[in-house]
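Q: Need a 3D model of the following:
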Amino acid sequence: MPLPCSIELDSPGLGWSTLAPCRTLERMYVSEVGDSGSSAYERLIGADRVSGRLYTDPAVFERELERIHHRGWMFVGHESEVAAPGEFVTRRLGRQPVLLTRDDTGAVRLWSNRCPHRGATVCALDRGQTRFFRCPYHAWTFDNAGALVALPGEEGFGPTFDRATHGLAPVPRMDTYRGFVFGSWSHEGQTLAEHLGSARDLIDRVCDVSPVGEISLRAGWLRHRIGANWKMAAENVCDFYHPPITHASSGLMGGVPPDYFSDAYGGVTRDLGGGHGEVDYRQTQGGPRTGLGPHGFIFPNLFIEASSIFVIHPVNVAEMTHLQTPITWVGLPEKMQRPQSRRFATAFGAAGVIEPDDAATWERMQLGLQAGEPEWVVLERGVQFDHTREGRPLDEIVMRGFWRHYRSLMTDEAAAK
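A: Presented below is the predicted three-dimensional model:
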C-alpha cells in the first residue's frame, strides 16, 4: 500500500514507475504537467483531501488561467454600475484588463481594455462617465461603443487603412442575469444559464430582498491585495468551521450569538454542483432568518454574502485581489437598509474587523504550504453526507464540491469537451 504522503507515478514520457515522496518527484511531475494535459490532477485531488502543490505551483496556476478563468464564465460587474449612457468601470477578466461600459444607445458592452495599436490600456480610471476613451500613447480615440473615431496622422497609414477594423476588441462572450454581468474569453462553451445552473437561485434570492427585485452596486469597491492563492478565498466562503476561532473577537463585537457558528444552531451547507455552493441559514433553531440575502459562492470568483458582494481576482500563484462592496436594495426603506450598510462597514470596511482576520490566515496558509510536507490539505468534515450534497453548517461539503468541479476542468477530459 502506498504511504499517505506518497503518490505512485507511472509516466512513460518521463520514464518513471516508482513510489516517490510527494515533496520531490511529485513536485517535478506537477510542474511538468501543469500545462501539458496530464491526468496528474486526478491523483492530486482526492475525495476528502487535495495536494498542497495546487496552491503553490506556478505551472498549476497558469493552467488554471487557461482552463478556468479564460475558458469559463467569470463575474465582471453589475449593470447598475453603468446605469447611465457613458458610464464605465474597469475590471479584470482572469488577469486581463476589461472595460464595462454603457454606450450612448443604452447597451451594456464589455471590451478588452487594450488599444489595438500598440497594446496600452485605454482607460486607467476605476470608474467614470465619458463619450470617448483616448489611448495615452498615440491618442487613438474610441467612442463608448468601441469604434475608433480619431487618430493623429491617419493619412500616414495609407489608403487601405480602415478604422472599422481597428476598434476596441469585444470580450468574445458577455451575458447577464438579473443585472449581474459575466464574461468569457472563449468563443464557445457552456451558456451562462448552463454555467449558473441551480446557483441562479442565489442571485434570485439576493435580488428578491428588494420589493422591486433589483439591487444596486454603486457604493464603490474596497480592494485588498492578499499574499495567498485565490482558491483559499473561494474555499473560505462556505467554511463555517473557522469563524468561532478566526473571528472570535470580531463575532463578539458584532453581537453574534455564541452558538451561531455551530451545527446545533441549524441550517444546511449545500453543494449546488458546478463548483457552486452555499450555507443556507433560512431555517435555524431561532426560526426562519429573513431580511438578508443568501450566503453562497458562484464559481469561480463571486461570493454573495448576505448584504455584500465579494469578487476574487487571481494575480499569481501566491497573490490575489479581493474586492468587496455593500448591496443597496432598490425600494427598500432606509430604516431597513441602514443596518446592513453599517454591518458591511463594521465587518469589511476600511476599518473592518473580519477581512483582516481572513487575509492574515490565508497568508499564513500560503507560507505553511511552501513547506511541502505534509503533502495533503484535509477536507474530511461531513464526508459521510456527500452522497446527499447537503450537510451540517460546519461541514466541508461545498469545498469538496468545488474541488470535484475544479478537477473536471483541469483534466484532459474537460478539454476534449
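Q: use CA for all of it now, contacts and neighbours both
A: Fine.
Q: Arg109: neighbour count?
A: 21 (other CA atoms under 10 Å).
Q: Doesn't it belong to a helix?
A: No: counting by DSSP: H, G, I helix; E, B strand; the rest coil, Arg109 is not part of a helix but strand.
Q: My understanding was that it contacts Thr101; is that so?
A: Yes: in terms of CA atoms under 8 Å, Arg109 counts as a neighbour of Thr101; the distance is 5.3 Å.
Q: quick one: Gly227 and Met320, what's the gap?
A: Between Gly227 and Met320 the computed distance is 7 Å (CA to CA, to the nearest Å).
Q: quick one, strands of the stretch 101-250 of the chain?
A: 108-112, 127-129, 132-134, 141-143, 148-150, 173-177, 180-184, 215-216, 222-226 (DSSP state E, counting those that start in this stretch).
Q: And the fifth one, what does it pack against?
A: Spelled out, it's strand 148-150. strand 141-143 (3 or more CA pairs under 8 Å, 6 or more residues apart in numbering; DSSP states H and E).
Q: Second chain to compare with the first, below:
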Amino acid sequence: MSKFDYNKLIDNEAALQSRSIFWEPEIYQEELKQIFNRCWLFLGHDSQLPEAGDFLRTYMGEDDVIVVRGEDGEVRAFLNACSHRGNKVCHAEWGKTKAFTCSYHGWAYDNMGELAAVPLEESIYDNLDRSKLGLVPVARVQNYKGMIFGTFAEEGPDLVEYLGDMAYYLDVVLDASPEGMELIGTPYRVEIPGNWKLPVENAIGDGYHVAWAHAGAMRVVGTIGQGRSESVLGIGKDNTGFDDSGQLQIAIPPHTILSTLDGQSGYALYDNPGPCIEHLERVRPSVVERLGEVRGKQLLGSETHMGVFPNLQIIQGLNLLRVIHPKGPGAFEVATYSMADKNTPDEVKDIIVKHVGQTFGSAGILEGDDGDFTEAITHSPNGYATRQMKGWLGMAKGRTMDWDGPGEASPGIVNELCQREFYAQWQRTMLAESASDILPQAPIQKESVNG
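A: Predicted coordinates for the structure are as follows:
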C-alpha cells in the first residue's frame, strides 16, 4: 500500500498539483510500477521493421527492451537482459540480425527470443532446459495501423480499448493515405535534467507559452518578424491579444487533443512551406473522402497535438512523433522522429526532416527552450520552502464548446484542459489496484472511431 495520498497530491476540482510529484523519489518508483508497467507504451512503427530480423531498442519506463520482427514475420518485444546473469544482449540502437548474443558468456537468442546456443553446453550443463530460458517477453504487443505498442500487464484493456476514441484523431496521421504513415530515418535523442511529466504536459496542452517562451525562435524560423503573419497560433505580435476562434482542446480520457483547426498552420514555422502545402492541398480531397470533413478539412494540416497517455506525443502538421522516457525523478530522454505519409514526395520529406531537426532535434531551438523550463520547474523545489508550493492549471476550467468529433471540447489552445486531464489520468493510474482499473469508468463515446 502506498504511503502517498494521491487524492491529496492532485486536487482536480481546484486544478492544483503538489510539487512533490516532480521530485519525490518514492513517487517516481511507484510511477514505474503503476504507469510504465501497466499502460500501453509506444514501441515503434512497422516502417522501422519491414523485414524478418529487423530490430530496434527502446524503453518501457526504465526497462530496456528489444523490439524485433521474427523469422515468422511477427513482431515481438523482449527485455534486453540475458536469462543467465542479466547482461544486455543488444547494444545497437537498431539493425538486422538472426541472433542476439550476450557478450558476457556467449548465450545466443534467435530473433523470436528462444535460447539458441550456449557455449560448452554439453560439457558443463546437466540440467539446462533451453525452452525455459529464452528472453523474457513483454506480456502483450499489439499493433494499431502500423503503430506498435506493448504492455507488461497480462490483463487489462487491449490496445484498441485503451486508445478508445483517440483512434478517431490518430487516423488523421495513420489512415489519411491508403499507403499509411512512416517514420523517416533515426530519432533525435536528448537527455534533459527534468521530470518526465513536464515535457509531456507542455507538448500536449501548453499553448500559453509559445509566443513568450519561444519569442526568439519565432523571429528566427517563424511567422512573426518575417511578414507572413501578425500572430502565431492566434497569439498576437509581442504576446498581445488572443483569438481563440477556430481552436480547441479536447479531453478523450485518458488521452488529449489540441488543434488550431485551420488546415495549414502546422506548416507556419517552416522555412520553405510551399511544397508541403502544395502536397497537402493536392491530397486533401482524397482525405476528406476517406475520413470525412472534420478530419480532412479541419484537422489535416493544422497544428494538432495528440497526447497518448502516458508518454507519446504526435504533432500533426509539424510532422513529428515524440516519446518521453523517464530516467529517474529528475531526468528524462526525449526521442523525436520525423514522420510523413508514405506517398509524400521526397522533396517534401526532406523539408520535414530538416524542419524537425531545426525545431525539436538535439540542438533544436524549440526543444532547447522547453528543456530549460522543465529543468527549472523540476529542480526549483530543492529547497524546503519552495516544495510547499502547488502548481495551478485552472485556465479555461468550465469553458465548453460544441464539437463534431469525440471527446469534451473547450475553446482555444491557450487553455489548460489537456494538462488537467493528464494529471487526472496520472492520479487515476497511480490509484489503480490493477491494470483493469487504469481507464475511466465511463469513457466518452460521442461517436464511433470510424465515424
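Q: Figure out which of the strands of the stretch 101-250 of the first structure is closest to Ala20 of the first structure.
A: strand 222-226 (33.1 Å; CA to CA).
Q: in the second structure, what residues pair with the closest one?
A: Using TM-score structural alignment, strand 222-226 of the first structure lines up with residues 188-192 of the second structure.
Q: Mean distance between the matching stretch and the first structure after superposition?
A: Superposing on the first structure places stretch 188-192 of the second structure at an average distance of 0.8 Å from its equivalents, by mean CA distance after the TM-score superposition for the first structure.
Q: chain center to that stretch: distance?
A: 14 Å (CA atoms, centre = their mean, to the nearest Å).
Q: which of the residues in that stretch are buried?
A: Tyr188, Arg189, Val190, Glu191, Ile192 (16 or more other CA atoms under 10 Å).
Q: which residue is nearest the middle of the second structure?
A: Centroid check for the second structure by CA atoms, centre = their mean gives Leu312 as the closest residue, at 1.0 Å.
Q: what do we get in the first structure for it?
A: Per TM-score structural alignment, Leu312 of the second structure is aligned with Leu302.
Q: Now do its match against Gly37 of the first structure, distance only.
A: Leu302 of the first structure is 27 Å from Gly37 of the first structure, by CA to CA.
Q: just Met28 of the first structure next, same as before
A: 15 Å.
Q: counterpart of Gly251 of the first structure in the second structure?
A: So Gly251 of the first structure corresponds to Met218, using TM-score structural alignment.
Q: Its match belongs to a helix?
A: Yes: according to three-state DSSP, Met218 of the second structure belongs to a helix.
Q: So what's the residue count around it?
A: What Met218 of the second structure shows, counting by other CA under 10 Å, is a neighbour count of 22.
Q: Looks like it contacts His209 (just checking).
A: No: using CA under 8 Å, Met218 of the second structure is not in contact with His209; the gap is 11.9 Å.
Q: what lines up against Val89 of the first structure once you look at the second structure?
A: In the second structure, Val89 of the first structure lands on Leu56 (TM-score structural alignment).
Q: any idea whether that match is helix, strand or coil?
A: strand.
Q: And Glu154 of the first structure, what's its match in the second structure?
A: Under TM-score structural alignment, Glu154 of the first structure pairs with Glu121 in the second structure.
Q: Its match: how many residues sit nearby?
A: 12.
Q: now swap in Lys417 of the first structure and tell me
A: Lys417 of the first structure is flanked by 7 other residues according to other CA under 10 Å.
Q: what does Glu154 of the second structure give?
A: 12.
Q: who touches the nearest residue to it once chain neighbours are set aside in this structure?
A: Of all residues not flanking Glu154 of the second structure in the chain, Ala139 sits nearest, at 5.5 Å (CA to CA, 6 or more residues apart in numbering). Contacts for Ala139 of the second structure (CA atoms under 8 Å, 6 or more residues apart in numbering) come out as Gly150, Thr151, Phe152, Ala153, Glu154.
Q: Map Ala139 of the second structure across to the first structure for me.
A: Match for Ala139 of the second structure (TM-score structural alignment): Pro172.
Q: quick one: that match from Cys115 of the first structure, how far?
A: Taking CA to CA, one finds Pro172 of the first structure at 16 Å from Cys115 of the first structure.
Q: Strand 181-192 and the helix or strand Ile352 of the second structure falls within, what's the angle between them?
A: Secondary structure from DSSP states H and E places Ile352 of the second structure in helix 346-360. Angle of helix 346-360 of the second structure versus strand 181-192, following axes from the mean of the first three to the mean of the last three CA atoms, to 10 degrees, is 20 degrees.
Q: what comes up buried for helix 346-360 of the second structure?
A: Buried-residue list, helix 346-360 of the second structure, by 16+ other CA under 10 Å: Val348, Lys349, Ile351, Ile352, Val353, His355, Val356, Gly357, Gln358, Thr359, Phe360.
Q: That one vs the first structure, average distance?
A: Mean for helix 346-360 of the second structure is 2.5 Å (mean CA distance after the TM-score superposition for the first structure).
Q: helices and strands around that helix, which ones?
A: By 3+ CA pairs under 8 Å, 6+ apart, helix 346-360 of the second structure packs against strand 181-192, helix 274-291, strand 332-341, helix 365-379.
Q: what does the first one rub up against?
A: So the one you mean is strand 181-192 of the second structure. Contacts of strand 181-192 of the second structure (CA under 8 Å, 6+ apart): 45-48, 146, 173-175, 331-342, 349, 353, 357, 361-362, 371, 375.
Q: For stretch 100-117 of the first structure, grab the matching residue range in the second structure.
A: By TM-score structural alignment, stretch 100-117 of the first structure lines up with residues 67-84 in the second structure.
Q: quick one: buried residues of the matching stretch?
A: Here stretch 67-84 of the second structure shows 67-70, 75-83 as buried, counting by 16+ other CA under 10 Å.
Q: Straight-line length of it, end to end?
A: Stretch 67-84 of the second structure: ends 20 Å apart by CA to CA.
Q: Could you report the neighbour count for His214 of the second structure?
A: What His214 of the second structure shows, counting by other CA under 10 Å, is a neighbour count of 18.
Q: sorry, back to before: looking at the contacts of Ala139 of the second structure, which is nearest Pro285 of the second structure?
A: Gly150 (34.6 Å).
Q: so who does Val200 of the second structure touch?
A: Here Val200 of the second structure is in contact with Gly307, Pro310, Asn311, Leu312, Gln313, Ile324 (CA under 8 Å, 6+ apart).
Q: measure the alignment partner in the first structure of the last one to Phe132 of the first structure for me?
A: Right, Ile324 of the second structure. With TM-score structural alignment defining the correspondence, Ile324 of the second structure maps onto Ile312 in the first structure. As judged by CA to CA, Ile312 of the first structure and Phe132 of the first structure stand 29 Å apart.
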